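Mind folding the following:
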Amino acid sequence: MLVPVGYVVATAVEIGWAELAPLIFRPRVGELLVNTVLLLVLGVPATIVLGVGGAWLVERTDLPGRRFFAVLLVAPLAIPAFVSSYGWASAIPSINGLAGGLLVATLAYSPLVYLPALATLRGLDPALEESARSLGQSSWAVFGRVILPQLRLAILGGGLVVALHLLAEYGAFAFIRFDTFTTAIVVAYQSTFAGSSAAALGVVLATLCLVLLVIEAGARGRARYARVGTGSPHPAVPARLGRATPLAIAALVVLGAAATVVPLVNVVRWLAASDPSAFEAMPAAIVQTVLLATGGAVGALLVALPVGWLSARFPGRLSRSLEAPYYVASSLPAIIVALALVTVTLRFVPALYQTAATVMAAYVVIFLPRALVSLRAGIAQVPESLEEAARSLGSAPIVARLRVTAPLLLPAVAAGGALVALGAANELTATLLLAPTGTRTLATQFWSAASAIDYPGAAPYALLLILLSVPAVALMFAQTRGGRAR
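This is a model prediction of the structure:
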């Protein structure tokens, strides 16, 4: 898991400051830095406003059709960002640059803030809001002074995830000709293989990621958000929108249409125009996608299980120290992970270069937190007393865990594996760099056709990618219902 981090450090040391400095302090890097920073500074707040605003409207107001809008706002997660970019480029061929990148990224990634904000709102004690209203506070004052501070962790966590996605995204921005560090690294890698230019850009990009992690950790603070007791037993009284109701409905409809309807309509439009020959490579792409994604999911579960077990059953400094590198490595963009694995395999194990094993290893590094979070939560929910009871009846420890704990962990294992597999099925950057020659996944087949302006040929793969993503999105949305019963 520390290979990508070690790659960044080793690259900087190996190239040396004398050669690295001219590669970093050049006009091209300055342009990329401005583009990337503007994307973060403008895109992250936009997703926070849309995500938190949407969650508040569907959870804390008398908005008509709240159930429909609750699903509509999470639906964009089922559309990969590069497919959304494909849909918008089909609708507006002139879309490009920072404005285009902000439009596509904000629509695609705002659900990453919406989901944690929605889950937090569902778990808040309505007595806090009632107390504020009883003291004469208006609905807006209650939102700003009571609700918003309680959403701090959800906002910071969701914003960090969005920022890391923006740094790592390749396909969506390359499609609309918006240059970021990730798109430039891929171009440099393709033109000079594993040259010093791509490595220097990778050092800058990894540094940006680590800076974001430090900023988020510092902004999180030490405030406590847990309450003692069960809280108020009744649901919160929804705030009345009054005359603002039509405006709220119109805003949510426009947001939902822009994020889901535009890409879907254009996918279907190009699908109707596609030639039957576009479907010929689909069976092979489906098989290879399933095999690689399943291998990555199994690998992630096997790697995550020991640390998840230690973290849940034996919490302490040692388990936290073992767990931290998993998250640090996975926070790095997929392009850095891919470059690290290319370098390591070529230098130390050439037989693994451009093999399925290397691709699956990349999936494990990139998506490991999805498995770890699910497994850790599942293990924490299994009472140790059940194992103790089995052991008191004569069962050996391993037998007790296999017969008692393992069946109870199956839902968590299935959820973590599904999230990793579906993330791997949609992964593009690392797959393009690491996959063996002739490998065809749904994502790479889509990219091959779309980048060649064969929009009809890309449509079938785009539709399959969306359909594969629906179960994972439904699972994530269902997990937000773990708050207060309504």
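
can we go C-alpha only for contacts and neighbour counts from here?
Noted.

next helix or strand past the helix or strand Gly54 falls within?
Using DSSP states H and E, Gly54 sits within helix 27-60. Next in sequence after helix 27-60, counting helices and strands by DSSP H and E, comes helix 66-74.

which element follows that next one toward the C-terminus?
Per DSSP H and E, the first helix or strand lying C-terminal to helix 66-74 is helix 81-91.

circling back to that earlier point, mind listing what's buried along the helix holding Gly54?
Buried residues in helix 27-60, counting neighbours by 16 or more other CA atoms under 10 Å, are found at 29, 32-33, 35-36, 39-40, 43-48, 50-60.

Just want the angle from it to helix 66-74.
With axes from the mean of the first three to the mean of the last three CA atoms, to 10 degrees as the criterion, the two stretches helix 27-60 and helix 66-74 enclose an angle of 170 degrees.

Check which helices and strands helix 27-60 is in contact with.
Here helix 27-60 is seen to pack against helix 66-74, helix 97-109, helix 111-123, helix 152-168, helix 181-192 when contacts are counted using 3 or more CA pairs under 8 Å, 6 or more residues apart in numbering; DSSP states H and E.

List the buried residues of the third one.
What that stands for is helix 111-123. By neighbour count, with 16+ other CA under 10 Å as the criterion, the buried positions of helix 111-123 are Pro111, Leu112, Val113, Tyr114, Leu115, Pro116, Ala117, Leu118, Ala119, Thr120, Leu121, Arg122.

Here is a second sequence; please produce its structure as well for comparison:
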Amino acid sequence: MAVVAVSASIAPLVYLYVRLSEFGIDKVLAQTLRARSFELLGNSVLLTLAVAITAISIGSFQAWLTVRTSIPGRSAFAVLAALPLAMPSYVSAYAFAALMPDFKGFWAAWLVLTIGTAPYVYLAVSAALVRSDAATEEVARSLGLGRWRVFTKVTWPSIRPAAISGAMLSALYTLSDFGAVSILSFDTFTRAIYNAYRSSFDRSAAASLAAILVAITIVLLVAEPWLRGKIVPTDSRVRKTSLIHLGWFAPIAATAALTWAALGILVPTISLVRWNLVGLSQADAGELGRALVNSISYALAGGLVAAIFGIAVSVLVVRFRSKITIALDRTIWLTHAVPGIVVALSLVFISNRLVPQLYQTSALVIIAYLILFLPNAVAAMQTPISQAPKALDEVAASLGATRLETLKRVVIPIAGPGILAGAALVALSVLKELPATLMLRETGVETLATRLWNETSVSSFAAAAPYALILVLVAGIPAWLLNRQVRQSMFNQVDLDRRLERE
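Predicted coordinates:
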């Protein structure tokens, strides 16, 4: 199954290779070495680095605040930290631009994409903090280490792999984003590629730009293992201790968290409500219902398929780590930054030449989702699967269990919350996906995202508002599921703290 997933993932690369070969090296170099290409390179790299660094800072702070501290209302802060996942970046960009017409350019794109991707880091770090042993930190403090040294020497090494995984998702999402940067008028590779495909029959410029984007992704993938570091093994008997009391810092931390929540949730919500006051009265209930059903169907199918293949890839990489499995893992990540428009065109190209029966079918759309979002599932699943003690595999084998039975009865039950989180993350991404769905869906099939884009593209903001509102509400369900485990763990820890205080 992992080989099948990798084969599907390299389809865009095969497409690019064939296209670039047809154009010839001279034409490709002429397109690549233009001043415009270097401008796009600078814009894309600068935006990606800025968003990733900010997301890892904000997401890690939110996770520490809600899991490790006793700040009042931390369960509410946990919900607020994950809620921006429910709002597609292009909806958030549309909401800000509708309120502030001059909200455009680099800083606008940085803010919107940071709001949309910081939850990736928050969820990954929260899960790592919940499973890590807080007693180790308390021992370090008892030996005289200050809070900062405890964080750098004890806490950070245990959460670093999760934090870097979240930051990688943030960076790759930024590289491949099309909707937000287009609405906010900031030129990146994705916007230039889309315009090149639509404005000309000459595909050399778009294919050349896409090749540069893939090269940037390769650089990130090469650097990622070094940045992530080694996974710190955890004891299956995790010992929880009392929460950290922030004292005078509590009001400052709460204010910072509330301010960020207001920017990411309140401001876009006000804009959506404002336009819905007009748009709901003009909405067609039948079209809304059909778009809703289609969106949910695609999301469930995409999440299920990605979960199945994600388990296969994660188990292969974690339990049978070798140069070959690492190469398979890197290949899957390689195509994650390829724009959805390129993935869609590659599938159109390959299906027409090899399997014409797949063209304009839901199966082709699901394949596109698998290519685009399998890394999301793998990133969420690898850490919990790696934290399942290998000793249990040996015990199961000694009792006569096969590897498949061990996987079903031991590994998957232990890593169940992480697997569910991966499936929910993919379902959420499918709900928000736009370019590939626009190009590959069956004729006459519309989703909430495609209807929203069709109306927004002709500046019909009132007509687009109902689709945006329903999309945000529906996407809130997997976002809530993603945060459920963290909140449940915090509630359990609150009960433990109260018992300790009574004793």
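
TM-score of the superposition?
Superposed pair, TM-score by TM-score structural alignment, normalised by the length of structure 1: 0.85. Supporting alignment: 479 aligned residues with a CA RMSD of 3.6 Å.

Just to confirm, what residue range of structure 2 does the helix holding Gly54 of structure 1 align onto?
Against structure 2, the aligned range for helix 27-60 of structure 1 is residues 35-68 (TM-score structural alignment).

Comparing the matching stretch with structure 1, how large is the average distance?
On superposition with structure 1, the mean distance recorded for stretch 35-68 of structure 2 (mean CA distance after the TM-score superposition for structure 1) is 1.6 Å.

Next, the mean deviation of stretch 288-301 of structure 2 compared to structure 1.
With mean CA distance after the TM-score superposition for structure 1, stretch 288-301 of structure 2 departs from structure 1 by a mean of 3.0 Å once superposed.

Contacts made by that stretch with the rest, please.
Contacting residues not belonging to stretch 288-301 of structure 2 are listed as 366, 426-431, 445-449, 451, 467, 470-471 [CA atoms under 8 Å, 6 or more residues apart in numbering].

Show me which of these is closest to Val6 of structure 2.
The shortest approach to Val6 of structure 2 among the contacts of stretch 288-301 of structure 2 belongs to Ile366, at 14.9 Å (CA to CA).

Now do the same for the closest one: its match in structure 1.
With TM-score structural alignment as the criterion, Ile366 of structure 2 lines up with Met360 in structure 1.

Please report how far the residue nearest to Ala421 of structure 1 when sequence neighbours are not counted lies from Gly136 of structure 1.
Using CA to CA, 6 or more residues apart in numbering and skipping residues adjacent in sequence, the residue nearest Ala421 of structure 1 is Ala293, 4.6 Å away. Taken as CA to CA, to the nearest Å, the spacing of Ala293 of structure 1 relative to Gly136 of structure 1 amounts to 55 Å.

quick one, which of these two is more surrounded?
Here Ala293 of structure 1 and Gly136 are set side by side on neighbour count (other CA atoms under 10 Å), and the busier one is Ala293, at 27 against 10.

Which element, helix or strand, includes the residue nearest to Ala421 of structure 1?
Using DSSP H and E, Ala293 of structure 1 falls in helix 282-313.

Okay, buried residues for that helix please.
Residues of helix 282-313 of structure 1 classed as buried: 282, 285-286, 288-301, 303-305, 307-312 (neighbour count, 16+ other CA under 10 Å).

what's the following helix or strand after it?
Toward the C-terminal end, the helix or strand that comes next after helix 282-313 of structure 1 (DSSP H and E) is helix 317-331.

how far apart are that next one and its match in structure 2?
Taking mean CA distance after the TM-score superposition for structure 1, the mean distance separating helix 317-331 of structure 1 from the aligned residues in structure 2 is 4.7 Å.

tell me the contacts of the counterpart of Ile159 of structure 2 in structure 1?
Residue mapping for Ile159 of structure 2 onto structure 1 gives Leu151, with TM-score structural alignment as the criterion. Contacts of Leu151 of structure 1 were listed using CA under 8 Å, 6+ apart, and they are Ala117, Thr120, Leu121.

give me every residue that touches the second one.
Translated: Thr120 of structure 1. If you count contacts by CA under 8 Å, 6+ apart, then Thr120 of structure 1 has Gln150, Leu151, Ala154, Gly483 around it.

which of those residues are buried?
Among the contacts of Thr120 of structure 1, those classed as buried by neighbour count (16+ other CA under 10 Å) are Gln150, Leu151, Ala154.

Three-state assignment for the aligned residue in structure 1 for Ala215 of structure 2, please.
Structural correspondence for Ala215 of structure 2 with respect to structure 1 (TM-score structural alignment): Thr207. Judged by DSSP: H, G, I helix; E, B strand; the rest coil, the three-state class of Thr207 of structure 1 is helix.

what about Thr207 of structure 1, neighbour count?
14.

and what of Val3 of structure 2?
Using other CA under 10 Å, Val3 of structure 2 has 13 neighbouring residues.

quick one on the thing from earlier: how far away is the residue nearest to Ala421 of structure 1 from Val420 of structure 1?
Per CA to CA, Ala293 of structure 1 is found 8 Å from Val420 of structure 1.

what do the two both touch?
Counting by CA under 8 Å, 6+ apart, the residues touching both Ala293 of structure 1 and Val420 are Tyr363.

now for the helices and strands packed on helix 27-60 of structure 1, which one comes closest to Val473 of structure 1?
Among the helices and strands packed on helix 27-60 of structure 1, helix 66-74 comes nearest to Val473 of structure 1, with 7.5 Å by CA to CA.
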